[in-house]
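J.: Just to be clear, the model below is a prediction. Sequence and coordinates:
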Amino acid sequence: MRSLKDFARSKSFHVIYLNTGSCNGCDIEILASLSPRYDIEQYGIFAHQPNPREADVILVTGPVAEQWEEKLVSLYRKVPEPKVVVAIGQCSCSGALFEDGETDPPVSDYIPVDAKIPGCPPRPQEIVDTLLQVAPRVFKGYGEE
């Protein structure tokens, strides 16, 4: 028999997003996806989970700054399975203009990335669409009796 928590998690998931040194352009687009125009919560996606132990999806924006190298791996380990990582923006996908300097992109060098959303910054609709595409990976195991 499924627990109440498993039933609830089979219908919605929680997202934690990490800015690992970006210019905040991608962060603004994530916040725009919460606006009434895109209304990401209508799909059961709750995009502001401050506790990694209760998150299902990690959104990472920006190149990996030096102070984030160890923290990123630590936070990744705290998120329970099944978990999905989405790299948002060109900086987290490849480094873009931050390729040289005090950062060490891409994010996939530190943690496994399941989906990438390139762009500088990507549009909110692309973020919503990608989260809906990765939803089956998050729900895997919760729908079983």
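T.: Arrived safely, thanks for sending. Residues are numbered from 1 along each chain as shown.

J.: switch to C-alpha atoms for all contacts and neighbour counts from now on
T.: OK.

J.: Show me what stretch 76-89 is in contact with.
T.: Counting by C-alpha atoms under 8 Å, 6 or more residues apart in numbering, the neighbours of stretch 76-89 from elsewhere in the structure are 26, 52-62, 93, 107, 111-122, 127, 134, 137-140.

J.: typo on my end, stretch 96-104
T.: Residues external to stretch 96-104 that are found in contact with it (C-alpha under 8 Å, 6+ apart): P63, V64, A65, E66, Q90, C91, G95, P105.

J.: Below is an additional structure, to be compared with the one above:
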Amino acid sequence: MQAWDWFGDRSLMVVDISLACCAIEMEAATALHAVHDDSAPRGQVPLQPGDTVAIIVAGTVTDAVVAHVEQIIARHDAKVVSFGVCASSGGPYWDSYAVTKGIGQMLEVARFVPGCPPTPAALHSTLEELRA
């Protein structure tokens, strides 16, 4: 699996599961804050055993993709970050039959980043907390 070496020292590797409009803010955050490896595709590098991993779930999680999200997270001993109100509680779609009412109902979430959408700075600050 490919990840962003967010701080450039392998202290926190970031994998994003971008599902909806928060994906745009996730891309903005990586452009502003993540250290890019120009020799790697999309600037991402492969995960290695022993890496500290944060998986960011950004956007609306539907019941149809829940199993896929859980499968990706289960592969790694990762800290889960719920990025945005949709990932955290279903957002404006909370009453839809197809929308999961927040990933915290299925998984242990290390941090919730509020907002619709959250700012890139809010994500960076959260990742600094997880790194510590």
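T.: It's in. The structure presented is a predicted model; accordingly, all values stated were derived computationally and were not measured.

J.: Please state their TM-score.
T.: Put the two chains on top of each other and the TM-score (TM-score structural alignment, normalised by the length of structure 2) is 0.75; 117 aligned residues with a C-alpha RMSD of 2.7 Å.

J.: before we move on, the earlier item: just the buried ones from the contacts of stretch 76-89 of structure 1, in PyMOL syntax?
T.: Buried residues within these, as defined by 16 or more other C-alpha atoms under 10 Å, are selected in PyMOL through the command that follows:
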select buried, resi 26+52+55+56+57+58+59+60+61+62+93+107+111+113+115+116+117+118+121+122+127+134+138+139
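
J.: if we can go back for a sec, show me how to select, in PyMOL, the buried members of the contacts of stretch 96-104 of structure 1.
T.: A single PyMOL command suffices to select whichever of the contacts of stretch 96-104 of structure 1 are buried according to 16+ other C-alpha under 10 Å:
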select buried, resi 63+64+65+90+91+95+105
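
J.: can you pull out the helices in structure 1?
T.: Applying DSSP state H to structure 1 gives helices spanning 4-9, 25-33, 69-78, 90-93, 124-139.

J.: which secondary structure elements does the fourth one contact?
T.: In other words, helix 90-93 of structure 1. Under the contact criterion of 3 or more C-alpha pairs under 8 Å, 6 or more residues apart in numbering; DSSP states H and E, the helices and strands touching helix 90-93 of structure 1 comprise strand 57-61, strand 115-117.

J.: what range in structure 2 does the first one sit on?
T.: The reference is to strand 57-61 of structure 1. On the basis of TM-score structural alignment, strand 57-61 of structure 1 is assigned to residues 54-58 in structure 2.
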